[in-house]
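Asker: what's the 3D shape of this:
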Amino acid sequence: MTKRQLKLGLVLTGSGGPGNHNLWLDPEIPANASVDIDWYIEYAKKAEEAKFDLVFIVDSQYITPDSPPHYLSRLEPLTLLSGVATHTKHVGLVGTLTTSYNAPFNVARRFASLDHISRGRSGWNVVTSGDAGTAGNYSLDEHYDYDTRYGRASEHVKLVQALWDSYEPDALPRDRATGQFLDASKLHELNHRGEYFSVKGPLNLERPPQGRPVIFQAGDSEQGRDLGAEVGEGIFTHAASLAQAKAFYDDIKGRAVSKYGRRPEDLLILPGVGVIIGDTDDEAVDLEQHYRSSDHSFVQALGEFGRSFGWHDFRQYDLDAPFPQQALRYAQNSFRTQAERIAGRAAEEGWTLRQTVQQSLRRDRGPFTGTAEAVADRLQEWFEERGVDGYNIHAGHPAQLGRFIDEVVPILQDRGVFRAEYEADTLRGNLGLGIPENRYAGAQEEEAVLAER
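Answerer: I've put the predicted structure just below:
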């Protein structure tokens, strides 16, 4: 068996995502980084030189003036990644696309196109859209409820995967001698009529180099975890401790096995983490606190606080009164799981609104804050203890990412925990995931075997 190795992704949020409204003030970051294709290409190349598995582009489609700078003006993920693809050769290219506001046919075509452009390096981060306001940008009065969102998502992903199989691998002989371009017997209509979608097919693009682009997923509700266990091959999540990481790891992989008949190795758990490195542990802690205080403020946090609650405006409440539990009703079709955690903790601790918002700013020391050696130790520990299969590193401040690449990655490589060279030319190959069999070719092979008996 091939030795299990750590996987690394790089999350690129340009001028600053949630909780980092002032990241763009760092002079090493272009103020327009989120719309600067050269910036993305530069950082994708850095990730590739360090042998990262992938770069990851987050996305959403609803903003308010309180949204973080990166959200206010950013490039559409697949357009962006197509540009990056032409300047890289190995690093995977993963973009977010919602199942709630995209048709399966278009999603299948766009990701298959990226897979061809990149020669087999594309991945789809499946989301159902947590920002309830998105509905208003798509001619709907309100966002889908949780059950509908995840029901649509499950059917949507399966349809996209089926469309990627429209052509069998050898359906296009392109034989000039015989004049045959297409073997029509190996092109298949889908003719799907389901609960949420009707799609005739076939897809007007031959099978992607990876067979199917890699499916990623990040939901944390019960429905979200089930969707990840059902269709996810990479799971994006968050974990504040090894115990929390292990609980999530065991839960998702357990669901995949018990409910969907999958193997534990069929999906990889990749939490997003911030890394702060100093010459000493104390210096790293000081840097962490400096970044937290300079990258965000109470006023900004209060304005952004309503995102989990359907962008409900908490500035209307008395800051020193108890946390307004009635605001939970605005979260029903938004980021409900996160909102319930916030409100539950506030009730449990008896916090005022001010204290609840301050708590979002006053985080404990991160698990990956310390010297390069200490950070490498902790990353390796979580991996070997089966809390994770890898990490999505938030790019954050360029100086810190530089230290991670220059100091931490070589330690992990010297220990044999992380690769020194790419194992494959595709994202699927580097992640250790097999190429899915084409459903039609497999069925025909099975019929041929049965006919011979």
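Asker: rest of the way, CA atoms for contacts and neighbours
Answerer: Noted.
Asker: so where do the helices sit in the stretch 251-400 of the chain?
Answerer: Counting by DSSP state H, counting those that start in this stretch, the stretch 251-400 of the chain has helices at residues 281-295, 298-304, 336-349, 353-361, 372-384, 398-403.
Asker: and this one, so I can compare the two:
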Amino acid sequence: MSARKIVLGTILYPSGHHVAAWRHPSTQVDANIDVAHYIGAARAAEAAGFEIAFISDRLGVPKSRAEALRRVDEWSHGFEALTLAAAVATATQTIGVVATASTTFSEPYNLARQLASLDLISNGRIGWNIVTSSLQQESDNFNPGPDFDHAARYARADEFVDAVLALWGSWNPDGFVRDKESGVFLAPDAVRSVDHEGRYFRSKGPLNVIPSRQGRPLLVQAGSSDAGKALAARTADVVFTAQTDIVSARGFYQDIRKRRAASGKNADDVLILPGIFPVIGRTKSEAEDKYAELQDLIQPDVALSLLETYLGDIDLSGIDIDGPLPDLPVSNSIRSRQALLAGLARKEGLSVGALARLIAGARGHWQVIGTPEEIAGQIEDWTASGAADGFMLLPPTFPNGQDDFIDGVVPLLRDRGLLNPGPRTGSLRERLGLPALARNRPDDGRNRAGNQTQANGT
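Answerer: All right, here's what the predicted structure looks like:
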């Protein structure tokens, strides 16, 4: 039987994806401010053949119960994502580095040049995780600016991506003469202005950072609301999504591909990677004991605070934690995750407290507890049934959780022919098997009717 190849990425959390990971005996208590920790995790994934090291980010500290805030390490990250991406990129050779950056509190020109610079530094291995910054605590850190409404944030993000792509496309990659004898460095058509005038942004261009061999950074999108899926289908090279089971994952996969085709693009040119939170043991019982050990480290206020954040900054004070999750107002922030967790609570008949403990590790992603053989088999099932093109690993702890997956599951995936034995060199786009970008086009062919971005010769 011909096996379908999969893509693997890993999320570079400080001590692990479980909210209590920092308390586990195996983790480094100051990992959040140790750049060597992040570099070591990325290098281990690179050596195992992973294609992506993913760096998450937020622009503020979530609204938390005061006591809970004192009991977690993840909101005190020592590094801004693009800065950390530079450190990881220069310390690795083949793995792609995907960094998170907001469209709500950034300007296209600044972010376009930062990401293009990273792409040059990494020799074509950078991706941009496009986020719309949904927490009120993020908005409170900036001058009054854009409408914070969910629909308006995505409308802004839509134009933001168009403007960034136009800026990245302002250079002709074949236009560099660099002839010392004649004194000509650039061909006449090497660079073009952009002249973007839209509802939210203006930028004349051109960008003052040239493209890498990749052409431009990859676009990664993780929103799963209707607006998020629309943005992903139109713009993304890679979609990172939270799905709890194979049925919902297959439905999401098919929806994105249909939307992609409807936008006039090839549905095969986008990769969909659900998150996977694996707890691995030599036996099923050992894996369950590992999970129970982590769960025993959860502090109640921390679990409830995390749940409040993932429900979209909902205040659960005064709620009976032993009772069912009440009906919630539609979130203006993490809308898709709110719907996912509320649906999970109803489906499983979970109390508020039980839901808080359940999501403390996977946070709405696919959680699997078992032996390497069991987990490899389930990964194969998801891939074969059209639910995923690969997975983003959410290690319960660092480094042990990632090491368990690399040592136990990766060899089995390789034996089953599931891992791509393709190039270990080349740009991130090449390693992922995505088609080459069209050349000599100022906006990568993305302008739609009504978009005011123009390309004029300079």
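Asker: TM value for the aligned chains?
Answerer: Superposed pair, TM-score by TM-score structural alignment, normalised by the length of the first structure: 0.88. Supporting alignment: 435 aligned residues with a C-alpha RMSD of 2.8 Å.
Asker: Can you lay out the helices of the stretch 251-400 of the first structure as TSV showing mean neighbour count and distance to Ser241 of the first structure?
Answerer: As requested, those are exported to TSV (neighbours: other C-alpha atoms under 10 Å; distance: least, C-alpha to C-alpha, whole Å):
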stretch	mean neighbour count	distance to Ser241 of the first structure
helix 281-295	17	17
helix 298-304	18	24
helix 336-349	16	17
helix 353-361	18	17
helix 372-384	19	9
helix 398-403	16	21
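Asker: out of those helices, nearest to Gly211 of the first structure?
Answerer: Among these, helix 372-384 comes nearest to Gly211 of the first structure, with 28.5 Å by C-alpha to C-alpha.
Asker: What angle do helix 281-295 and that closest one make with each other?
Answerer: Relative orientation of helix 372-384 of the first structure versus helix 281-295 (axes from the mean of the first three to the mean of the last three C-alpha atoms, to 10 degrees): 80 degrees.
Asker: Relative to the second structure, what is the average displacement of helix 372-384 of the first structure?
Answerer: In the superposition against the second structure, helix 372-384 of the first structure averages 1.3 Å from its aligned positions (mean C-alpha distance after the TM-score superposition for the first structure).
Asker: Relative to the first structure, which residues correspond to stretch 248-257 of the second structure?
Answerer: Using TM-score structural alignment, stretch 248-257 of the second structure corresponds to residues 244-253 of the first structure.
Asker: Report the mean deviation for the matching stretch after fitting onto the second structure.
Answerer: Compared with the second structure after the fit, stretch 244-253 of the first structure shows a mean deviation of 0.8 Å (mean C-alpha distance after the TM-score superposition for the first structure).
Asker: Next, the buried residues of that stretch.
Answerer: Buried residues in stretch 244-253 of the first structure, counted by 16 or more other C-alpha atoms under 10 Å: Ala245, Lys246, Phe248, Tyr249, Asp250, Ile252, Lys253.
Asker: Show me which of these is closest to Val408 of the first structure.
Answerer: Distances from Val408 of the first structure to these, taken by C-alpha to C-alpha, are shortest for Ala245, at 21.0 Å.
Asker: so what's that closest one up against?
Answerer: Neighbouring residues of Ala245 of the first structure by C-alpha atoms under 8 Å, 6 or more residues apart in numbering: His238, Ala239, Gly387, Val388.
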